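K.L.:
got a predicted model here, sequence first, then my questions.
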Amino acid sequence: MFRRRIQTPVDSPVPVTDPKLGTTPGKGRPTPKRSESQGRRRSPMTAPSNRKEAYRLQRDRDRADRTRAREGMLRGEERYLQPRDRGPARKFAREWVDSRRLPGQYFLPVMLGIMILSMLPFPVEVRSIVLAVYSVSVPLVLVLVIPSSLYTSNKVKKEAAAKFPDENLKGVGFYAAMRALQIRPLRYPKPTVRPGGIPIPPKN
């Protein structure tokens, strides 16, 4: 009298009829779990077979970390900088120095050029002239460099104090003066502005 109803399982896929073919295509395989799908997408991790291989992999990782840190330091990224280079006041000091042509940056090239000239095998007459120029140029360059360094130190410290009143400015003036004595291509972190304050576009 009462017929028994046929219940379809809840998790059974509902058949879909293709109107073009007139048939019901089947999946042919069970639906994979999410964890299984993600596991297939991940690259397989192979453990080192021996201690030598483990050391090699560790050296490769350390080398990649050092390269990444060095490139980040050259770009001036805060997390890769040395403690003496960190902070907005130190960044301001670097940009202040790098945006100007100061006499101090020519100190080392001039001294190096004069030293090389003094060691070349010139004739006696020419050599005596070179040595005389060397003996006169050293105090002359120092006379130009010392006032420039004092000016740079005081100026940077004054402007940094006005721009960053809540920052610790201890040593920021000396930091700027020492950077001003360095040859521009050898400065670290690398300059981010050209003389005149024009930003240097980052390298790809």
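P.N.:
Happy to help now that I have it.
K.L.:
CA atoms for contacts and neighbours, from now on please.
P.N.:
Fine.
K.L.:
I figured Tyr106 hits Ala180, correct?
P.N.:
No. Tyr106 is beyond contact range of Ala180, at 9.3 Å (criterion: C-alpha atoms under 8 Å).
K.L.:
now do stretch 63-76: everything it contacts.
P.N.:
By C-alpha atoms under 8 Å, 6 or more residues apart in numbering, the residues outside stretch 63-76 that reach it are Tyr80, Leu81, Tyr188, Pro189, Lys190, Thr192, Pro202.
K.L.:
who has more neighbours out of Tyr106 and Ala180?
P.N.:
Taking other C-alpha atoms under 10 Å, Tyr106 and Ala180 do not tie; Ala180 has more neighbours (29 against 17).
K.L.:
if I look at the more buried one, how far off is Leu131?
P.N.:
27 Å (C-alpha to C-alpha, to the nearest Å).
K.L.:
check Glu78 too.
P.N.:
Distance check for Glu78 against Leu131: by C-alpha to C-alpha, it reads 46 Å.
K.L.:
take the one below as the second:
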Amino acid sequence: MFRRSSSAKQPSDAAPVEPDQPPATPEGPAGKGRPTPSRRDAEAARKQRLGALPADPKAARRREREAQRAGYDRSRQALKSGDERYYPARDQGKARAFVRDYVDGRFRLLELLMPLVVLSWLTLVTGRSGIIVVGELAMEVVVVVGLVLGVWLGFRVKRAVAAEFGQDEVRGSGFYAFSRALMPRFMRQPKPKVTMGGRPKV
């Protein structure tokens, strides 16, 4: 009769009720003051910081051509000045420098191949049958002799490169030597750095 209703009890150890908290947002720590950008916006901003190409395709192609032309001009000047830092890829490396010195260190009969081919071709435009026959025969002989000399030079160069730098550097060295030996000395690029006899230029 003197019992209290259970609903009227106020237990002293009940945890205080916290007010409703707003749901967590992806804005990051307090004080950021701006929403987190989307992945797409972040990628666009990153490309802009890195200097991405303009959206205009024509402007992009023009910019690419200008960069290629600048690289080509720099490589061409390097071939003339001897600055190995900007040589084309096919001329870079100690093995290629070794091949150039190997070819330039002595006179090669292959240097005469191009002038002889030109002379043989000139005989074909004279219109005289006797001269044409001689010119054709001379051209065939020159080409065959040139190929034989080129194969022999390539074999010797590959053997020398393998002994000096190892087998990994042999690939392409034979053709590189052959193509350089075909050019007259004054037309070779990069410019020769050794004199006849293999002595460095001073």
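P.N.:
Thanks, I have it. Just so it is clear, the model here is predicted, and its values are computed rather than measured.
K.L.:
what does the TM-score come to for these two?
P.N.:
Once superposed, the chains reach a TM-score of 0.58 (TM-score structural alignment, normalised by the length of the second structure), with 135 aligned residues with a C-alpha RMSD of 2.5 Å.
K.L.:
hang on, the earlier thing: same list (the contacts of stretch 63-76 of the first structure) but as a markdown table, adding secondary structure and distance to Leu102 of the first structure.
P.N.:
As requested, those are exported to a markdown table (DSSP: H, G, I helix; E, B strand; the rest coil; distance: C-alpha to C-alpha, whole Å):
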| residue | secondary structure | distance to Leu102 of the first structure |
| --- | --- | --- |
| Tyr80 | helix | 28 |
| Leu81 | coil | 25 |
| Tyr188 | coil | 17 |
| Pro189 | coil | 18 |
| Lys190 | coil | 17 |
| Thr192 | coil | 17 |
| Pro202 | coil | 24 |
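K.L.:
what does Asp101 of the second structure align to in the first structure?
P.N.:
Matched across to the first structure, Asp101 of the second structure falls on Glu95, judged by TM-score structural alignment.
K.L.:
now do the same for its match: helix, strand or coil?
P.N.:
helix (DSSP: H, G, I helix; E, B strand; the rest coil).
K.L.:
residues contacting the nearest residue to it once chain neighbours are set aside?
P.N.:
Once flanking residues are discounted, Glu95 of the first structure sits nearest to Val193: 6.4 Å by C-alpha to C-alpha, 6 or more residues apart in numbering. Contacts for Val193 of the first structure (C-alpha under 8 Å, 6+ apart) come out as Glu95, Asp98, Ser99, Pro199, Ile200.
K.L.:
ok, the third one - contacts?
P.N.:
Yep, that's Ser99 of the first structure we're talking about. By C-alpha under 8 Å, 6+ apart, the residues touching Ser99 of the first structure are Val193, Arg194, Pro195, Gly196, Gly197, Ile198.
K.L.:
turn those residues into CSV, columns for distance to Pro165 of the first structure and secondary structure.
P.N.:
Putting the contacts of Ser99 of the first structure into CSV (distance: C-alpha to C-alpha, whole Å; DSSP: H, G, I helix; E, B strand; the rest coil) gives the following:
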residue, distance to Pro165 of the first structure, secondary structure
Val193, 24, strand
Arg194, 27, coil
Pro195, 26, coil
Gly196, 25, coil
Gly197, 23, coil
Ile198, 26, coil
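K.L.:
so what's the residue count around Arg128 of the second structure?
P.N.:
What Arg128 of the second structure shows, counting by other C-alpha under 10 Å, is a neighbour count of 10.
K.L.:
so how far is Ala60 of the second structure from it?
P.N.:
As defined by C-alpha to C-alpha, Arg128 of the second structure lies at a distance of 56 Å from Ala60 of the second structure.
K.L.:
list the buried ones in the helix or strand harbouring Leu112 of the first structure?
P.N.:
Remark: Leu112 of the first structure resides in helix 107-119, with elements defined by DSSP states H and E. For helix 107-119 of the first structure, a neighbour-count test (16 or more other C-alpha atoms under 10 Å) marks Phe107, Ile114, Ser118 as buried.
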